[in-house]
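*Asks:* show me the folded form of this:
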Amino acid sequence: MDCLTLILLVLGFSLHSCSRFPPRKYYYVNLAMNWANAQLYCREKYSDLATITSMDDVSRLQPAFTYSWAWIGLADDPKSWRDSMGNDSNSWRSSATGETSKTGYKNWSGNIPSSTNGNENCVHMCSDGTWNDFPCGSYQSFVCYYVTNENKKTYVFISTLKTWTNARDYCRKYYTDLPMIENNVENTAVFSTKPANAEPWIGLYRVPWTWSDKTQSSFTNWLTNSPENYGGTQYCNAENPLHEWNDITCSAKFPFICHQVFKLKTTVRMTLKTRADLTDPATNSQILQQIEAELKRRGWTDFKMRWMIQPKKFENAKLTELPSF
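*Replies:* So this is what the prediction gives:
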């Protein structure tokens, strides 16, 4: 049983409710298809290719099956991070904003980014000023930036070797952040700051892999040493009979797992104590927006909400019959 607690700060009241999220029911489909066709089949016959966001979901999958692999709905589409700067959840983002590029500027080196070994999710600047994706746990020098009173970005080279995360934290503590590079002028400024042979971290990173139904989840169940992106073409995900995940070339043909999300109509009865006017449409809309945002953050999808405010009941009211004239 998962408990949901919402604190509606603007209106000054809290809501506490315990309920199960809408369950997903899983279906094994014994048809050999590539990942894209399996996705299409699941969307036509069910809800989508299987989304698995917890060990509870894993426990509701069928016991060990006889197939070598079965597709699930996790993929790392390279169109979102290799062919362009993209604006999907697995695209490159700036450390300073957490957002994808506003200009689409990029300065990759050769056939980079490549996601070699499936773990190159941070970016450093090469000695010639181009960019390279690199394992975030590697130790590199880095560049920080800060903004002057004249609203001008100033860059500082730090020679100490740190992981990308530790470099980011250092920049945030002593400056502003790792550099956000949105044009050639900024790239040249960062390049001019570093020594000739240095290859410092910059502020680009990404969180790979997204679910087909756009569910956001940090849960993973990878096999040891996976993902590895063997051959540079493994951008789709399948599970083995023990429900462990592995990245595989998307054109391979396997059976697959779909899920069906059951749409339930639920009435939640609440007693609210607040100075806010709950009959005011603007107030009601504000409350619903906060509740919907929290439910989406916790994994709910495809739902609608509306108010049904019951007339207030007055208890112990005394009816006095007036004389007629």
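
*Asks:* CA atoms for contacts and neighbours, from now on please.
*Replies:* OK.

*Asks:* tell me which residues of the helix or strand where Lys25 lies come out buried.
*Replies:* Here Lys25 sits within strand 24-33, counting by DSSP states H and E. Buried residues in strand 24-33, defined by neighbour count with 16 or more other CA atoms under 10 Å: Arg24, Lys25, Tyr26, Tyr27, Tyr28, Val29, Met33.

*Asks:* switch these over to CSV; also include distance to Glu244.
*Replies:* Listed next are those as CSV, based on distance: CA to CA, whole Å:
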residue, distance to Glu244
Arg24, 19
Lys25, 19
Tyr26, 16
Tyr27, 17
Tyr28, 16
Val29, 18
Met33, 20
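
*Asks:* Proceed likewise with the subsequent sequence, for comparison:
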Amino acid sequence: MEKIFFVIVLLTGFCVVSASSTWLYYFIKRFMTFDEANDYCMSKYNSFMSVDNNSMNDFFWTYLKDRTDRVWVGLLARTLPWTGMDRQPAKYFNWKFNQPNGGIDELCATMVYDGEWQDLTCSFHRPSVCSNGSHYYITETEMTWMDAVANCETKNSSLVQIQNSTMNNEIMNLLSNVTEVWIGLNRSVDWYWADTGKSATFLNWQNGQPDNLNGNEFCAAMVTEDGTWTDEQCDELYYFVCKELEIIIPEGAGSSNEDGTKVLQSKQTMVKLQIQTTVNMEDPVASDILVQRFCAMLAKQGVTDFRLTWRKLPEKETQNKRKGDS
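*Replies:* Below you'll find the model as predicted:
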């Protein structure tokens, strides 16, 4: 297995902290499913890759674009609870046996002729039931769930939200000319990070994505051609990136203020890089180019108040490092 190490470093001239931290990223050139990659990252390092903003996405894209066509992003989908037209979690259900069963593809609900419910893809066309608070009426014209919502609103009503068995039976008795109707019940898909369980606030989907085209596309990957993301079946095999948090505690730096918080006047961070390349890094020109590119990457992230120097590890230390990694 080939493993490549790279790093994002944030350096500042002045800070008010007692310690600093750096995320170390590891590009794992080994084909794994999403779950296998997540388990590998959790056991070997700290967590799976996550992307918080456009600058970070561009960093990964720039690094990975010539190395593979897709990599797993540590992002996956979950369905949120069913809600009614008031956007509150529904409390009454009358699902058919083995329903709901559609995962992230079937996010809207219908009632069938016997009064039971099933989940359905929201873009399908079905009749619908509107309610104005005192009366129910069927719209036999078939349309999508969203169009049915809009159609009811044009009539000063809403797609019916069924609250109890009595109301459910009343709606069922109206289904004389139709066999299935949209009702006011749906749910949403939430994309969240595997390492934290938190909903993603930054997304970089390719146009038309996520589309769940082949079904069960619950996991996300980066297309390294342009850095955009696609939804994928989680058992696909892709390379991936792990991350590890390194805590750096300066020794004897700065002084303490009245509340005991250490104020650092300056901070020095040493980063060890393992570089896989055919270029002779003993060549001063090559090492200067590396330093220039690293400085440009930091400047692009808004980090300017720093000085960067390059030093090769002694051969003995390098060998010891390799033994420790094996």
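
*Asks:* coming back round to it: which outside residues touch the strand holding Lys25 of the first structure?
*Replies:* 50, 57, 60-62, 252-262 (CA atoms under 8 Å, 6 or more residues apart in numbering).

*Asks:* picking that back up, tell me the one of the buried residues of strand 24-33 of the first structure nearest Phe134 of the first structure?
*Replies:* Of all these, Phe134 of the first structure sits closest to Met33, with 32.8 Å by CA to CA.

*Asks:* how much space between that closest one and Ile52 of the first structure?
*Replies:* Distance of Met33 of the first structure to Ile52 of the first structure, computed by CA to CA, to the nearest Å: 20 Å.

*Asks:* what about the most centrally placed residue in the first structure, which helix or strand?
*Replies:* Centroid-nearest residue in the first structure: Gln216, 4.4 Å away (criterion: CA atoms, centre = their mean). Using DSSP H and E, Gln216 of the first structure sits in no helix or strand.

*Asks:* before we move on, back to that, tell me the buried residues within the contacts of strand 24-33 of the first structure.
*Replies:* Burial by neighbour count, 16+ other CA under 10 Å: within the contacts of strand 24-33 of the first structure this picks out Ala50, Leu61, Lys253, Phe254, Pro255, Phe256, Ile257, Cys258, His259, Gln260.

*Asks:* farthest-apart pair in the residues you listed, please.
*Replies:* Maximum pairwise distance in these, criterion CA to CA, is 22.0 Å, between Lys253 and Gln260.

*Asks:* so who does Phe60 of the second structure touch?
*Replies:* Gly227.

*Asks:* can you tell me how far it sits from Ile8 of the second structure?
*Replies:* Phe60 of the second structure is 10 Å from Ile8 of the second structure, where distance means CA to CA.

*Asks:* what's stretch 146-164 of the first structure in contact with?
*Replies:* So stretch 146-164 of the first structure is contacted by 122, 136-145, 175-177, 179, 189-190, 193-194, 201 (CA under 8 Å, 6+ apart).

*Asks:* I'd like to know which of the residues you listed are part of helices.
*Replies:* Filtering those for membership in helices, criterion DSSP state H, returns Ala189, Val190, Thr193.
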